[in-house]
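Trainee: Take this sequence and fold it.
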Amino acid sequence: MCEIAGLRLVDGASRPRFEQDRWVFSGLADAHRMMSDHEQIWNFTWIANPRWRVVAKEILLAMLAPQYEAVLECSHALRAARSPRTCFNFLQRYTEWFNWLTKQGITALEDVTQEMCERYLEHYSWSVPVRGRPRRRLEPYSTVAHVRILKLIAQYKELLSSDSYETGFVPWRGKTATQVVGYKSKGPNLTPPVPDSMLQPLLATCLYFVNEVGPHLADLMDTARTSRADTTASGSITLAHLPALRQILALMRADGEPLPAVDDVQLRKRSTLEQEGPLKRLGWEALARTVGARRFGDDARRRMIPELITLAAEVGFEPPLARQAAAIPRLVDGELIPWTSPLAEGDLVFMADHAVTACLVVTCALSGMRTSELLEIEAGCRLPAVATPGGGRRFRLASRLIKGQKFGGVPDEWVVIEQVDRAVALAERLVNRPAGEALFGTIDLAGRLKNLRGWLERTGNRERWGLPVLPQGPLNARMLRRTLSLAIAERPGGLLAAKIALKHISVATTEGYAARPGGSQRLFHAEIEEAEEAHHVQLTVQAFRDVQAGRMPAGPGARGLIEAFHHVDAQLKDAAGTDPKVLKDDRHLENLLRKQAKTLHVGPANFCWFRDPSKALCLRLAGTPNATKPLVGMCDSARCPQATHHPCHRPVWAGQATAIDVFIESPRVAKGEKARLVPERDRALRVVAEIDAAQAASVGED
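Mentor: You can find the predicted model right below:
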């Protein structure tokens, strides 16, 4: 099978053969991590009718190997190879279809009719019954595969040897699978973004974990690993070790040092035998390591119990790790606190696991990588940082691009911001895996965050570190990717994303998506541009509504914008004469304003309506009059004839004037510098006055 399909196998792997009813692909050399273990085992015995097992085998082999000689002779066969993961999903659908026919009493495919196909599709167009809940109709994209596998049997009729449809029969003849179910693949992105009420506390918590707690936690993990490695070859404590142990216990008594305590999980699992009652909190393994052993022998344990009970009554118990923890600032108020309370070894493992979750969230939220790409991140994936002009650095991660590529994917690189590089570096230290192994393992963000939320509350670390409460709600990698794309789109120029204030987050991230034209990065950039266009239409409609209500814009380009909006308003009034409903139709208004919206470029303190490049002040100053986009960073909106100021821009200009006043009044600023700042302040105040005057005029007219 693998030889025909051109699939590479690792040395010693099993080689599935066509006549077998169980194909095992667990030895595929190019299998990516999105392909789970159960998807690598194809069990055709799930199909009740033995004749139809052969049908499924022949179709799936043809999809895996479209260049095979027998498949090339099939005139309607698919010519692009499908991946083993896709074919496994088709096997599941064929199992459902064939077993459904068996339940209907059908034993030969030639008896299949269009009416049966429609009944089958209707049956699988509804959700699985759940007690106490009504069934719901599935979305069209969930049922396309059910139609597709039915039509494939007709497409591969020339190839099938055991059974096939009646000659001339094609389910839903003349219609594609998507047309049958009404699925439109070019619709809007339905993935919802993560709301700010959830995103902000989530990123604040995870970044605090990575930046403040993580370095100390990684150091403690290194120390614990070294301690375990030193005692790996050691045996149990025997009677011969007791004198040395008693010396250590004497020092603990003298210093008032508590005995090592076990973690809460182990405490709950412990036996409650009477003789162990007073010592059930004792960490026997941790105490054994104080004399270089792994555990207590039975004889030594029995001999030491009375002495340990006496000592425990004097000094008590406390987890042995991080008793003198370094101080870190609380997130909420900056107060210095120990980074953790004392930990047992089990507590340390749990904390490290939750820290890896924080690293995963930061990487996912601030890089925009897909789940398949996150899964391909390996230990040792961080590439050397590249210096950039101005003293900055670009950080890169090596991964693999899976979607839309040949089976196994292709190597890919992602340019990320420093916080992502730091999170990946921390995760590498915490998991301590050899280079080439998966770094994060599962990408189940919903389950991981549920555990993180419960652990923060249960241990009291959320209050200790001054972290916000993590709200409940759905979350996955796709939602975080969608959120990042919208954040980039809605910032000035579509480049400055700022869900949180980090170093050049949008510039570095966008550079990563633009680095490989034609790949996933280009698709993500197209999604950004689509969202940016919708946002610009929304801003243009709002500006039009303001003019309709008498709230006029200010700035050099205000007159031209008002005239354009009056022209659109006249078109609406003309349309109202023939169809009164048009005036209430926002879609019609958006269509009229779409051309105007395409000229809009959002600046931090103005709107630039870039209709005529020859009039753009920034292009004239830069000496590039033929450019197709304005240079927003060089914008002087107080003088540019295509710039407008709106009420939403007033706080920016007023804030600039206030900030300049602080420098002018400061005795530390040189007189020459103050003289240079005065015109800047006057310009800001003039813009504020113009905005206020425009609003006052509209109020006066009302």
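Trainee: CA atoms for contacts and neighbours, from now on please.
Mentor: OK.
Trainee: Correct me if wrong, but residue 82 is in a strand.
Mentor: No. Counting by DSSP: H, G, I helix; E, B strand; the rest coil, residue 82 is located in no strand; its state is coil.
Trainee: need the contact list for it.
Mentor: 63-64 (C-alpha atoms under 8 Å, 6 or more residues apart in numbering).
Trainee: gap between it and residue 89?
Mentor: Residue 82 sits 11 Å away from residue 89, taking C-alpha to C-alpha, to the nearest Å as the criterion.
Trainee: Now show me the structure for the sequence below, then we'll compare the two:
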Amino acid sequence: MALSIRRFVFTAITDLRWRLVAKELVLAMRAPRHPAVAPLPRAHRTALHLTSCSGRLDELTRFCQWLSGHGVSSLAQIDTRVCDAYMAHRRYVLDEYGAVVGEQSPGTRRSAVQVVVDLVNYRELFTADRVPADLRPWGGATASAIAEMPSGRSENKTRPVEAAVMQPMLAAALFLLSCLGPHAVGLASHIREADQLSARKAQGLRPVSTVPVTEFAEVLSQYTDTRTALPMLADHHVADRLAAGWSVDDPLLAVATGVLARQAGVTQFWSAWMPYLRGPLEDALASVGVKEVFARDAAEITAADFSSVLAWTLSLHRLQAVALVGIVRTAAMIVLAAASGMRAS
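Mentor: A predicted model of the protein is given here:
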């Protein structure tokens, strides 16, 4: 969020009493369970977002400046005539000669009404100045009704998604969430663990100048003893090797030697080491092969059409695994938003 929204500026309200009213109002909107706020019958029951509070403060500042410019020195002087006058002031767009040339948006009109409604709803809270106890502007109608906002009164401005789109989207999202979700959680955990162990800045790694033959032999023996395939490079890294002069027929072209180096406890694999380590690497490759690192032994699930049982995912490179977790996360967001009726849906 921008600093202009996160930082509330009250100094634009010159009247110190009204400045205190503004502070009390904003705090009340942020802390609805405070003992001084909770008993108010028309106060908000949930905390307003910082963006909403910033907008309320901006409109209240504008209202206070307008009151001062029209000879109003106390909130107790506000009556329905003043409320209507401010509404008219914020409703119309005037040219330099004072002639009406257009109307503000319903959102702007609603903000103008809401600032008066807030002063009424939180009246008992204010300590320095307050509106009259019998003030009931616009007959108690809601700010949206007074501003003639279409949303919530007839239909939403954004049309509902047609069933032809919504139904299959939700069906797919529910399938991903229920069938792939638990596996995606495990995959995300595997990614985090691999990042901690295989990153160049992983804890415990050391730079070395001599060829770590012994360390590599230990790592490769672990792969061969457990019959685990060597880690595979992603396609774009293979392309980098080819561009750097590697032969397309080199059996080690797709082997992630950097990952093996970090598993051996060193920061990176130097090309000068290859003549000394090629033999052990090719022997291990011939024994166990090479494969993508993530989701190698994926659990089986039933297909969405119940026609077959298959692995929930192919084996993946890191970026592919991250993308798959993101897809399942998006499916979860779609289901939550649609089922809860959140505005984000």
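Trainee: So which bits of the longest helix along structure 1 are buried?
Mentor: Longest helix of structure 1, by residue count under DSSP state H: helix 671-701. By 16 or more other C-alpha atoms under 10 Å, the buried positions in helix 671-701 of structure 1 come out as 674, 677, 681, 683-688, 690-692, 694-695.
Trainee: Over to stretch 203-223 of structure 1?
Mentor: 203-210, 212-214, 216-218, 220-221.
Trainee: List just the nearest of the residues you listed to residue 526 of structure 1.
Mentor: residue 203 (25.5 Å; C-alpha to C-alpha).
Trainee: any idea how far the closest one lies from residue 701 of structure 1?
Mentor: 47 Å.
Trainee: can you check residue 65 of structure 1 too?
Mentor: To residue 701 of structure 1, residue 65 of structure 1 is 75 Å away according to C-alpha to C-alpha.
Trainee: what's the answer for residue 429 of structure 1, then?
Mentor: Residue 429 of structure 1 is 67 Å from residue 701 of structure 1, by C-alpha to C-alpha.
Trainee: can you check residue 692 of structure 1 too?
Mentor: 14 Å.
Trainee: now do residue 655 of structure 1
Mentor: 29 Å.
Trainee: likewise residue 577 of structure 1?
Mentor: 27 Å.
Trainee: Equivalent analysis for residue 145 of structure 1, please.
Mentor: Applying C-alpha to C-alpha, the value for residue 145 of structure 1 to residue 701 of structure 1 is 62 Å.
Trainee: And for residue 589 of structure 1?
Mentor: 25 Å.
Trainee: Check residue 295 of structure 1 too.
Mentor: Counting by C-alpha to C-alpha, the gap from residue 295 of structure 1 to residue 701 of structure 1 is 88 Å.
Trainee: now do residue 226 of structure 1
Mentor: As judged by C-alpha to C-alpha, residue 226 of structure 1 and residue 701 of structure 1 stand 79 Å apart.
Trainee: same check, this time on residue 344 of structure 1
Mentor: 73 Å.
Trainee: how about the strands in the stretch 401-550 of structure 1?
Mentor: Taking DSSP state E, counting those that start in this stretch, the strands of the stretch 401-550 of structure 1 run over residues 410-416.
Trainee: now structure 1
Mentor: Listed in chain order, the strands of structure 1 (DSSP state E) span 22-24, 41-43, 236-237, 259-260, 295-296, 317-318, 327-329, 336-338, 382-387, 393-401, 410-416, 600-602, 607-609, 643-644.
Trainee: Average separation of the third one from the aligned part of structure 2, please.
Mentor: Between strand 236-237 of structure 1 and the aligned residues of structure 2, the post-superposition mean distance stands at 5.1 Å (mean C-alpha distance after the TM-score superposition for structure 1).
Trainee: packing partners for that strand?
Mentor: Contact analysis of strand 236-237 of structure 1 by 3 or more C-alpha pairs under 8 Å, 6 or more residues apart in numbering; DSSP states H and E lists strand 295-296 as its packing neighbours.
Trainee: Now do the strand it packs on: everything it contacts.
Mentor: 235-238, 284-285, 288-289.
Trainee: 6 Å - rerun?
Mentor: 236-237, 285, 288 (C-alpha atoms under 6 Å, 6 or more residues apart in numbering).
Trainee: Need the counterpart of residue 164 of structure 2 in structure 1.
Mentor: Mapped onto structure 1 by TM-score structural alignment, residue 164 of structure 2 lines up with residue 197.
Trainee: re earlier: just list what the longest helix of structure 1 packs against, helices and strands only.
Mentor: helix 650-665 (3 or more C-alpha pairs under 6 Å, 6 or more residues apart in numbering; DSSP states H and E).
Trainee: Where in structure 2 does the helix it packs on fall?
Mentor: Counting by TM-score structural alignment, helix 650-665 of structure 1 falls onto no part of structure 2.
Trainee: same for that helix, what does it pack against?
Mentor: For helix 650-665 of structure 1, the packing partners by 3+ C-alpha pairs under 6 Å, 6+ apart come out as helix 671-701.
Trainee: okay, the angle between the helix it packs on and helix 650-665?
Mentor: Relative orientation of helix 671-701 of structure 1 and helix 650-665, computed by axes from the mean of the first three to the mean of the last three C-alpha atoms, to 10 degrees: 150 degrees.
Trainee: could you pull out the helices for the stretch 1-150 of structure 2?
Mentor: Using DSSP state H, counting those that start in this stretch, the helices assigned to the stretch 1-150 of structure 2 run over residues 3-6, 16-30, 50-69, 80-91, 106-121, 143-146.
Trainee: quick one: which of the ones you listed is nearest residue 292 of structure 2?
Mentor: If we rank the helices of the stretch 1-150 of structure 2 by C-alpha to C-alpha, the stretch that ends up nearest is helix 3-6, at 44.0 Å.
Trainee: By how much does that closest one deviate from structure 1 on average?
Mentor: Looks like 8.8 Å for helix 3-6 of structure 2 (mean C-alpha distance after the TM-score superposition for structure 1).
Trainee: tell me the two of the buried residues of helix 671-701 of structure 1 that are most distant?
Mentor: 674 and 695 (31.5 Å).
Trainee: Please, where are all the helices along the stretch 501-650 of structure 1?
Mentor: For the stretch 501-650 of structure 1, helices defined by DSSP H, counting those that start in this stretch occupy the ranges 505-513, 520-548, 558-578, 586-598, 617-622, 650-665.
Trainee: and residue 29 of structure 2, how many neighbours?
Mentor: When neighbours are defined as other C-alpha atoms under 10 Å, residue 29 of structure 2 has 24 of them.
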